[in-house]
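In: return atomic coordinates for the entry below.
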Amino acid sequence: MILRLTLAAIAFAATLAAPLRAEIAIQEVTSPGGIKAWLVEDHNIPFMALEIRFRGGTSLDQPGKRGAVNLMTATLEEGAGDLDAQGFAAARDGLAARIGFGANSDEVSISVQALSENRAEAMDLLRLALTEPRFDAEAVERVKGQILAGLRADERDPSAIAARLARARSYGDHPYGSAGDGTTDSVTALTRDDVLAAWQGAMARDRVYVAAAGDITADELGLLLDKLLSDLPETGWPLPPPATLNTAGGLFVEPFPGPQSVVLFGHGGIAFDDPDFFAASLLNDILGGGRFSARLMSEVRDKRGLTYGIGTGLSVRDLSAEWMGQFQASNDKVAEAITVVRAEWARMAAGEITETDLATAKTYMTGAYPLRFDGNDAIANILVGMQMLGLPSDYPKTRNDKVNAVTLDDLKRVAARLLKPDDLFFTVVGQPEGLTSSE
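Out: Model prediction:
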């Protein structure tokens, strides 16, 4: 317990010691074995954060094996080398280290935080998990049971139902069209051999991205990476093709008992490398971003009391881009709320945006950005994400300049280009009054 508290205290101290600004010195590191990484070196606190990503994620699931990559990732910490699940957990906790594994539709992720005095032992433990996972039959079945319990709970959750329906309608048979954790049938059928195959296919050196921040030098990081990753397969399963989004607008209602309905809505979005991305981000902030002064929050919540909250966001993934939103409302208010959303979408598409709107959005976006760099773990996470997006290492220094360069004419042009109220598709799960499916 003392060691855990020590790690937590040092992690907290790191957030206080780190400057709340985006002007960080990023080193581009290449290990002796050729593994590339980014590093922000900071020796003020004896603590290091390491982030590893493997591109592909749950979208790499093979035909008939939906949920295999997710199951594999969830079982990585259930024993490695000569350590069973309990032994692995005890070793990790004894080192006051945090080792987390995760997966989404685009990546398998590993997050590690360790004290400098225990770094070597923590990395040895991580290497075992990456290169010698046990995948004991008992552990696989136990984790399967946990996943299946979650899937059964999702079958009774209107928000999960809405997400499932929206995915399937948007992307069909593409991996983006279904949840990466699989279905009750697909997960039940998975075997230990499927988990082993997913480990070999998803975690390979041809798709790895690495970032570190904290008390470690470039030379030390290079040696550490070779020891961690050199024994992984050189290549993995082929990455999936780009996703084709169903762009037809409309409405689908899935009956579900209850006093409220869950509503998801959206249409096509914009890629991160598009020159208009920053203008689109400012538009989103004005229309439905996280602020209470956003248009949709004001019109749907404050003026009409149709919902407690509503928001939109630009969803940018490796293989698709969407402009999405969601809200919940009483069944008797859903139809009116949808009408208001369409109207506000059309108003902004027509260019009803002011210089004040733009100035307020710029202040928020540029002011919030440096606050993301609030500790070694946050910095490492940002750096690995930048690499996967193909950004240059000086991006934190230039990002706010790109935001500030957007003009009102840019906003109006991009609004006309991207905002298509007739293309909005609404997925409603509940018993909304006066609404029927259009398809």
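In: from now on I want contacts and neighbour counts done on CA atoms only, so please keep to that.
Out: OK.
In: all strands for the protein, in order.
Out: Using DSSP state E, the strands of the chain run over 27-30, 36-41, 47-55, 79-80, 83-84, 98-103, 107-115, 208-214, 250-255, 260-268, 310-317, 320-330, 425-430.
In: who touches the longest helix belonging to the chain?
Out: Using DSSP state H to define each element, the chain has its longest helix at helix 137-154. Contacting residues not belonging to helix 137-154 are listed as 71, 74-75, 78, 85, 160-161, 181, 183-184, 187-188, 192 [Cα atoms under 8 Å, 6 or more residues apart in numbering].
In: please apply the same query to stretch 36-49.
Out: Counting by Cα under 8 Å, 6+ apart, 10-11, 13-14, 17, 24-30, 111-117, 119, 209-218, 376-377, 379-380, 383-384 sit against stretch 36-49.
In: of these, buried ones?
Out: 10-11, 14, 24, 26-27, 29-30, 111-116, 119, 209-218, 376-377, 379-380, 383-384 (16 or more other Cα atoms under 10 Å).
In: buried ones in the longest helix of the chain?
Out: Buried residues in helix 137-154 (16+ other Cα under 10 Å): Ala139, Val140, Glu141, Val143, Lys144, Ile147, Leu148, Leu151.
In: picking that back up, nearest to Leu130 among the strands of the chain would be which one?
Out: Closest approach to Leu130 among the strands of the chain is made by strand 79-80 (8.4 Å; Cα to Cα).
In: does anything pack onto the closest one? Which helices or strands?
Out: Under the contact definition 3 or more Cα pairs under 8 Å, 6 or more residues apart in numbering; DSSP states H and E, strand 79-80 sits against helix 85-94, helix 119-131.
In: how about residues contacting that strand?
Out: By Cα under 8 Å, 6+ apart, strand 79-80 touches Ala85, Gln86, Gly87, Phe88, Leu128, Ala129, Glu132, Pro133, Arg134, Phe135, Asp136.
In: how about this one, so we can line them up?
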Amino acid sequence: MKHLLFGLALMMAALPAKAAIEIEEVTTEGGLDAWLVEDHSIPFVALEIRFRGGASLDAPDARGATNLMVGLLEEGAGDLSAQEFARARDSLAAKFSYNVSDDAVSVSAQMLTENRDEAAALLRSSLVAPRFDEAAIERVRGQVLSGLRSAQTDPRDKVSRAFDELVFGDHPYGSPLEGTMDSVEALTRADIAAAHETALTRERVYISAVGDITAEELGPLLDNLLGDLPQEGAPLPDAADLDLPGGVQVTEFETPQSIAAFAQAGVEREDPDFFAAYVLNHILGGGGFESRLVTEVREKRGLTYGVYSYLSDKDAAQLWAGSVSSANDRVAEAITVIRDEWARLRNEGVTEEELRDAKTYLTGAYPLRFEGNSQIANIAVSMQMDGLSPDYIANRNDMVEAVTLEEINRVARERLNPEQLTFVVVGQPEGLDETIN
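Out: The predicted model follows:
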């Protein structure tokens, strides 16, 4: 019956969210800050927890330790083995997931109201008292090594790694967060335990809860859940010193199709020009089939099935980036067209019609992101990490609408830099030396 109820709750939680989302700021007696969106329509709570730092906190001689540690959090905790932990979670009809990125460790939990305290206690054991049993370490290590071996033959992984190595150098962003074959094989239990102490700390935690819970109930739950974690961790890394020399770097790889990653310097989320750049990017390469890059590279010339651009705002670096794939004998032309469009948009700007269409899409699509409790919790915790206020959801579309044609074209002139636009290509491209200086 519990499993049936949980399935019903998840199904209902996936229904479109209410138009108005009211966020309450909660501070627990233990000093933890959280955002709460109450919704008592179903007996279900979604909890999202982020710890800033992530894999970038790895010690230089223990790359991949945080990734391996996160993979072990549900592989046994407290008095429970990995199998016992899984059975306990399933018996409560709860769902936990643990993930790591360059900048954060993310913990997501969904639980029924009737089992909330028991589920939270089980989740707490995985965060506060993971076992890190040797058998589990070797099992998860084997999974990571298998993924690393597969990445060696995947051109998309290879271009991502070659790009990061060039652009970020010896910054933590410059190497895979999973580590290398050698670094992962060398990791010890002590390295994993140290990564746990470093990455999961109270000083850099961000929390959101959405669903059938009140502020009075949430406070004690969070203090019990996170109160025993360390207060402080290792310092965050410095800002990355970006290497964006322009031109093209090629990594030879036997494949009929080349894949290219490209980037120039980006725009910080806090920058006054951010919203204009965000709308500009939608017109350039973020708007799917309506974007200029898709029109010019795919629709008019048939050079690719996929090309796009995006703004990347990492904690220690900002990029205006993108990707394209094309046949080896056509990728040089695709790169030329992308650079030309970058320059044309900088020099000529966008039209009133393009700006109007972009605003219509961006404002119309925004409410669709709030499809259920888990999605709202995820957005709310991301907002906190970005330094946004709780009223951002209500005001966001107004900020998009406020972008003027004069402003967006000024940002295009000042921010787009085709000379700095740097391409990293993996494959067997033809003609690049003759096409790109």
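In: out of the contacts of strand 79-80 of the first structure, give me the two with the largest separation.
Out: Longest span within the contacts of strand 79-80 of the first structure, Cα to Cα: Gln86 and Glu132, 15.9 Å.
In: neighbour count for the two, which is higher?
Out: Glu132 (16 against 12; other Cα atoms under 10 Å).
In: so what corresponds to that one in the second structure?
Out: Residue pairing (TM-score structural alignment): Glu132 of the first structure is matched to Ala129 of the second structure.
In: same question, Ala337 of the first structure
Out: Match for Ala337 of the first structure (TM-score structural alignment): Ala334.
In: for its match, which residues are in contact?
Out: Counting by Cα under 8 Å, 6+ apart, Ala334 of the second structure makes contact with Val297, Leu303, Thr304, Val324, Ser326.
In: can you put those residues in JSON lines and add neighbour count and distance to Ala34 of the second structure?
Out: Listed next are those as JSON lines, based on neighbours: other Cα atoms under 10 Å; distance: Cα to Cα, whole Å:
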{"residue": "Val297", "neighbour count": "24", "distance to Ala34 of the second structure": "45"}
{"residue": "Leu303", "neighbour count": "24", "distance to Ala34 of the second structure": "48"}
{"residue": "Thr304", "neighbour count": "18", "distance to Ala34 of the second structure": "45"}
{"residue": "Val324", "neighbour count": "25", "distance to Ala34 of the second structure": "40"}
{"residue": "Ser326", "neighbour count": "26", "distance to Ala34 of the second structure": "46"}
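In: closest to Leu242 of the second structure out of the residues you listed?
Out: Val324 (21.2 Å).
In: tell me the centre residue of the second structure?
Out: Nearest to the mean C-alpha position of the second structure, by Cα atoms, centre = their mean, lies Ser101 at 6.7 Å.
In: check the spacing between the aligned residue in the first structure for it and Gly56 of the first structure real quick.
Out: In the first structure, the residue equivalent to Ser101 of the second structure is Asn104, according to TM-score structural alignment. Relative to Gly56 of the first structure, Asn104 of the first structure is positioned 9 Å away (criterion: Cα to Cα, to the nearest Å).
In: that older thread, which residues touch the match of Ser101 of the second structure?
Out: Gly57, Thr58, Asn70, Gly180.
In: state the distance from it to Gly64 of the first structure.
Out: In terms of Cα to Cα, Asn104 of the first structure sits 18 Å off from Gly64 of the first structure.
In: and Asp93 of the first structure, by the same measure?
Out: With Cα to Cα as the criterion, Asp93 of the first structure and Gly64 of the first structure are 37 Å apart.
In: more neighbours, those two?
Out: Asp93 (16 against 13).
In: so what's that one closest to, chain neighbours aside?
Out: Arg4 (7.2 Å; Cα to Cα, 6 or more residues apart in numbering).
In: and His43 of the first structure, how many neighbours?
Out: 14.
In: any idea what it aligns with in the second structure?
Out: Under the alignment (TM-score structural alignment), His43 of the first structure maps onto His40 of the second structure.
In: please report how far that match lies from Ala13 of the second structure.
Out: 11 Å.
In: and what of Gly78 of the second structure?
Out: For Gly78 of the second structure, the distance to Ala13 of the second structure - Cα to Cα - is 31 Å.
In: with Ala93 of the second structure instead?
Out: 15 Å.
In: likewise for Glu352 of the second structure?
Out: Counting by Cα to Cα - Glu352 of the second structure and Ala13 of the second structure are separated by 39 Å.
In: and Glu254 of the second structure, by the same measure?
Out: 46 Å.
In: Ala162 of the second structure now?
Out: Taken as Cα to Cα, the span from Ala162 of the second structure to Ala13 of the second structure is 40 Å.
In: hmm, who's touching stretch 11-30 of the second structure?
Out: Residues contacting stretch 11-30 of the second structure (Cα under 8 Å, 6+ apart): 33-38, 42, 215, 219-220, 222-223, 227, 367-368, 370-374, 390-391, 393-394.
In: how far out from the middle of the chain is stretch 213-231 of the first structure?
Out: Its chain's C-alpha centre and that of stretch 213-231 of the first structure lie 25 Å apart, by Cα atoms, centre = their mean, to the nearest Å.
In: what range in the second structure does it sit on?
Out: Using TM-score structural alignment, stretch 213-231 of the first structure pairs with 210-228 in the second structure.
In: likewise stretch 253-271 of the first structure?
Out: The aligned range for stretch 253-271 of the first structure is 250-268, by TM-score structural alignment.
In: measure that stretch end to end?
Out: 29 Å.
In: swap in stretch 252-263 of the first structure?
Out: 10 Å.
In: what comes up buried for that stretch?
Out: Going by 16+ other Cα under 10 Å, stretch 252-263 of the first structure has these buried residues: Phe252, Val253, Glu254, Phe256, Gln260, Ser261, Val262, Val263.
In: check the alignment and tell me where Leu371 of the first structure lands in the second structure.
Out: Per TM-score structural alignment, Leu371 of the first structure is aligned with Leu368.
In: ok, now which ones touch that match?
Out: Counting by Cα under 8 Å, 6+ apart, Leu368 of the second structure has contacts Pro16.
In: next one: it from Asp357 of the second structure, what distance?
Out: Counting by Cα to Cα, the gap from Leu368 of the second structure to Asp357 of the second structure is 18 Å.
In: for Leu293 of the second structure, same thing?
Out: Taking Cα to Cα, one finds Leu293 of the second structure at 16 Å from Asp357 of the second structure.
In: much appreciated, bye for now.
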